[in-house]
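Chemist: no letters, just coordinates:
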């Protein structure tokens, strides 16, 4: 019976889809390696920061006498001046270079450890735990010839094992669950509808064997997917010139009560694979149970997909759901097995803390649950309930109406729409809570980001400087005389007094906010930024390895503040200009992009806020496409209605176009509904808002290195209503492209879920191929224009590194692409028997 089920699935060409998806996930692993520095985050590193900014008031040497303080400050300063990592970007991925960097990294540790022992410096308990681990890890790397994998150096030793473990949630979790859910959603309900399940019941086979064989066949396909993905990942990495770098011997810390506790990479990978297989058994049982309960074959896929989306959103925001009762959370295998360092971003303040491992045993519990789901499915096999269908009493007057009602006639359509609206409410609540917190910060004169900055960078640093200068009094007098010392000391004291007065001046920021005095509020912000640039002499371009910060944020923010001040627009900006420009590379992009400086959730601004905080444009594209695409599969699945249509005096090309445009019409209606619903949420909580609030639009592409504080001619402002209108038009055009692709593919597929999955693979393949194209060709690829957010404000120029990338070119490229597809579709519709 099991072999029969596997052969049945194999003949349906699902195995080909499995191979294509595993190649796609492997290619994504390569992509994520190229665009991300995949590091092994074993600890909040003290190396380099233990003595960083060392001075006489440093906490680390507070118990030393003055003489030892002078000696250690001098010794460390001399070392740092002479020490240098052997950076050489031309040798990236060279194993000898990786080993040289590791030895330099280890040398730095040894010197820090030497200072600790020489001056008998005592670390606090937390520091000692971190230091002991870092020393152990450094020694391990030297002894096993494994390269350093910290964030700044991880790209010199990228390897497939590290990527598989880093991306375990996608490689061994989400992609497999989505694949199995979409492909096997109707594994029981399909047979109930076609009555083939009754044929199986007439055979000398028990209900238990029927369910068991289907369950095992799903598991086999899931396991096959895992090993194909591992093999293809290794092959693709090898073809792209990546070395092994002893990746199988790298260590991953277990964040248990025991300080030195770790897992070797290959053992951790084996545990992840075993955990993934167990979760496959659980979700296979869940798919069969839902397919047994619901006669509608789409509901299992819809329920699990929405569960995955909602769980991901809520779990990322609320620690309460990071527990063993959430099966979707358990797909973060490495975090479950080893624990992890969690990064929490709250009002631009980044905090990190350790989360202990749950351990492998929890997966054994879910293995037991999977057997219970199978037994429950056997019990419910003969029962049909929770099946709804929508009966339309409206008279269908045309083939267009007929195609239209095929899509909306099932209650799953309304069920999905309800789920989408629920997700939008959750997203809105998240940004609403952030806005309330931002508002409370601005109402407190001591907690605003700029006030915090001035206290730390101005008064505290200057106080340290004065203390250090006082402790050097005798040496300074010997060299320069008592009068020179008193003059310099008085100068520093005067400077400190001026800075304290300046801080008091900026306390008025909260008063301006309470009075809604935008004119003076933004003038004060401009003064603050100018103080930072001029008085503090902060260098606007700070270059570190793998991280760049450019003055584009200052340019754009200063211009924005001037505009807001002139128009006396209500204060609604929390933080100062960090990571606000599209020109900046974000080392912690996910954390920073999850926060929008402008706390405004009104009807006019809420779309912009959600697009900046979440990839809402991609979500709308995905969910609307999922709800409407079907094409010819609607007719093939429902009693071969296509045969009846073909007997009518209708031109097959017209049928093709009717299917295309009826689907497109519903997509437009759904998009309008979602955007209006978001606006409604903003309206009832904050009103309409300012329709003319300015948004930065990038008009010209500049070379990053040429941007200075005087560069003003590369951007302009557009009102928020224009931005929102652009977003809507772009979404409609992108949906038209996706629907055209799916309508074409539907001629070659029989099942709607297979069509949806095949369309997804096609789009993902296009995006990955697009990644490999040179920049001058990317602008002519329709897959370059799949993010409405970056197109609406002109940032697509920066993303594609081309001045020619713009909305007009996007329109031309997508319209040519869709026209070619639809012409081919109309031609083939006359020749292919459906």
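Modeler: Cool, the structure landed. If you're wondering where the values come from, they're calculated on a predicted model, not measured in any experiment.
Chemist: C-alpha only now, for contacts and for neighbours.
Modeler: Will do.
Chemist: what's the next secondary structure element after the longest helix along the chain?
Modeler: Secondary structure of the chain per DSSP state H: the longest helix is helix 652-686. Per DSSP states H and E, helix 652-686 leads on to strand 694-698 as the next helix or strand towards the C-terminus.
Chemist: residue nearest the centroid of this protein?
Modeler: Centroid-nearest residue in the chain: residue 590, 5.7 Å away (criterion: Cα atoms, centre = their mean).
Chemist: pull out the buried residues from the longest helix of the chain.
Modeler: For helix 652-686, a neighbour-count test (16 or more other Cα atoms under 10 Å) marks 652-653, 655-664, 666-668, 670-671, 674-675, 677-683, 686 as buried.
Chemist: now do stretch 818-827
Modeler: Here stretch 818-827 shows 818, 821-822, 825-826 as buried, counting by 16+ other Cα under 10 Å.
Chemist: same list (those residues) but as TSV, adding distance to residue 149 and secondary structure.
Modeler: Below are those laid out as TSV (distance: Cα to Cα, whole Å; DSSP: H, G, I helix; E, B strand; the rest coil):
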residue	distance to residue 149	secondary structure
818	45	helix
821	46	helix
822	49	helix
825	50	helix
826	54	helix
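Chemist: alongside the first one, take a look at this:
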């Protein structure tokens, strides 16, 4: 029976969908990693990391038994050793990340030993919590040396990034609710069809027991989840390597388990990953069994999918919004697999500095319980499995035209409703995550995150000023004092910004943001977020802030907003900071927000291709109906015209559904939004070395409503091109997935090849204009060999290419036998 179910799965091409999902999730998760928010699990208490033993005693110098002279000597030695450590750590600034990471690691180990020697020298009393941290650090050091891995705390944090760490930090999204939801939808698509059309009754008269039949359906879902897991890991590791991250023996990296007794328990990276995958399979089993139970009830298949999606969505909202739902008894919360296995540190903002709370490991027993609960749902499913009632009344409408005939083939194809519902479910989960992020940012602190950063810098400067004064006297600390005054002023201005944010006073709010941006520029681009903002980003952000302030547009962020320039897209750290810090989910801004957060343009085109395109394969897959059609008094050319036209129309309908869903959700959750909100559009490519003399000519600002319309129109022309391309390819192949695979594969291949060539001739290729996100804002011209942006030329090229492919297909179907 299992072989029979597997054959049905393979015939439906679901494994290909799963593999494509794995690629999408791996790529989108990699893009969403934020290096500022890695959870560091190296120490029991972060303030007692191996780089900061002496800081505790220097900051609490009055609590020690040292006299005044000894206190001064301790401070002098502390700062001297810190400078020596940093000098040694960064003395070889060139070379591979791998070499630099190991240099930093060895320097940190040596620095920790020297600090402990100084502590012993002054006979300082080590607190119990610090002693435990030292013991753990020493234990961890032995493991690191044994497997020759990097150190991922302190100055090593960024350089120690490796494919395994990136993968594990992304497991909550890669092995989260989105893939599980799609697996359930795919699994129930076949079962729902069998029960709705009554074909499942044939299995009733077979010698196979009902429980074995149901179990085989569950097992096929688990195999799909396993297939997804394998390819998700594979794609994630490959993508990380493609972007230049060193391996660093990351598979042996140590991940500490936070326990209440403080015992030294840990998993190596590969052990943790295997456990995460196993638990993902357990949770897939649980959710699929619930889906099977719901599908065993009478009712329309579409309504069952809505029920499952609604349950998941409601639980997700409740889990994100209320602490009482964050329990192991909530299956949605249990999908935070990594955190539940290891435990984690949460950061709670006080009036200034961050505090830490520990959430201890919850173990893995609850996942075994979920696994066994799955069999209870399977048992309950048996009672209703054969209670089949076809509630869909057969209705036959006369097809009045060939165009309607081709359109009906697509709309009544088994995958149409399933894919539309799966798409809307995925978008809903994405929407929820965006809203929760906005809520968290709005309630994060009594003043802005920017103000918190300024206060942190202020405290650090004051501390350094005291050290410098103790070591060398007050005279040489004047520069530090002037910086302290600047930070005090900026800190007070940032506090004002929060009040303007609450009032909706965009004029004064963005004026303060502009002041802070200019301060960063004067400080050699050393931004508050700790990265080089870039000369292009500075000029573009400045123009945006001026416009927002002049037009008094309502503030949509409480962060230090940085609009990352497209000219920084080749810099790895800028790639990770691609998202704008605009926390609006209004109807007008939501398409832009999605595009800046996820590769949503690729997702939309992929979905439309799956739903609408197939052309001749609809006639070939279910027996060769082509010969029958050709007996009718209609020319082959007319058949081809109607296949392309019907594909285009259904594709346009799918696009309209997606955009309407996005607009409606944005309208409900965030209102219409300000139609004047600016979006930057590049109008020509420039040399960054001459940017200061071209700041007013290489980009312009357009209102958000115009950007949305342009984005929609671009999708329309892309759909037309792909409809012609897939219809042309389908002449030569029998299966829909092969036609789509060849068409989209060739599109991706030629698009990639063109990205490696800088030549003006690219302006005449349709593959130059296949990324809607880059075409809408003009960034496709950057480093491409194209000097100016003209979206109308791009649309004309897509249209002409569509016409050429259309006529080529019309000519071929008359000359060859389509089989």
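Modeler: Everything's here; your move. Only a predicted model underlies this, so the values are computations on that prediction, with no experimental measurement involved.
Chemist: report the TM-score for the pair.
Modeler: Once superposed, the chains reach a TM-score of 0.75 (TM-score structural alignment, normalised by the length of the second structure), with 805 aligned residues with a Cα RMSD of 5.9 Å.
Chemist: helix, strand or coil for residue 266 of the second structure?
Modeler: Assigned with DSSP: H, G, I helix; E, B strand; the rest coil, residue 266 of the second structure falls in the strand class.
Chemist: roughly how far does it sit from residue 647 of the second structure?
Modeler: Residue 266 of the second structure sits 54 Å away from residue 647 of the second structure, going by Cα to Cα, to the nearest Å.
Chemist: and the contacts of stretch 115-124 of the first structure?
Modeler: Outside of stretch 115-124 of the first structure, the residues that reach it under the criterion Cα atoms under 8 Å, 6 or more residues apart in numbering are 60-61, 63-64, 68, 72.
Chemist: return the set of buried residues in that stretch.
Modeler: Of the residues in stretch 115-124 of the first structure, those buried under the neighbour-count criterion (16+ other Cα under 10 Å) are 116, 123.
Chemist: start to end distance for that stretch?
Modeler: End-to-end distance of stretch 115-124 of the first structure (Cα to Cα): 16 Å.
Chemist: check stretch 144-157 of the second structure too.
Modeler: 15 Å.
Chemist: report the buried residues of that stretch.
Modeler: 144, 148-153, 155-157.
Chemist: same deal with stretch 54-63 of the second structure?
Modeler: Under the neighbour-count criterion of 16+ other Cα under 10 Å, stretch 54-63 of the second structure has 54-55, 57-58, 61 buried.
Chemist: so how far is stretch 353-373 of the first structure off the chain centroid?
Modeler: Relative to its parent chain, stretch 353-373 of the first structure has a centroid offset of 25 Å by Cα atoms, centre = their mean, to the nearest Å.
Chemist: which residues does that stretch contact?
Modeler: Under Cα under 8 Å, 6+ apart, the answer for stretch 353-373 of the first structure is 254-256, 271, 275, 278-279, 281-286, 289, 324, 335-343.
Chemist: so which of the residues you listed sit within strands?
Modeler: With strands taken from DSSP state E, the overlap with the contacts of stretch 353-373 of the first structure comprises 340-343.
Chemist: in the stretch 151-300 of the second structure, which spans are helices?
Modeler: Assigned by DSSP state H, counting those that start in this stretch, the stretch 151-300 of the second structure shows helices spanning 163-169, 171-174, 177-197, 201-204, 210-242, 269-295.
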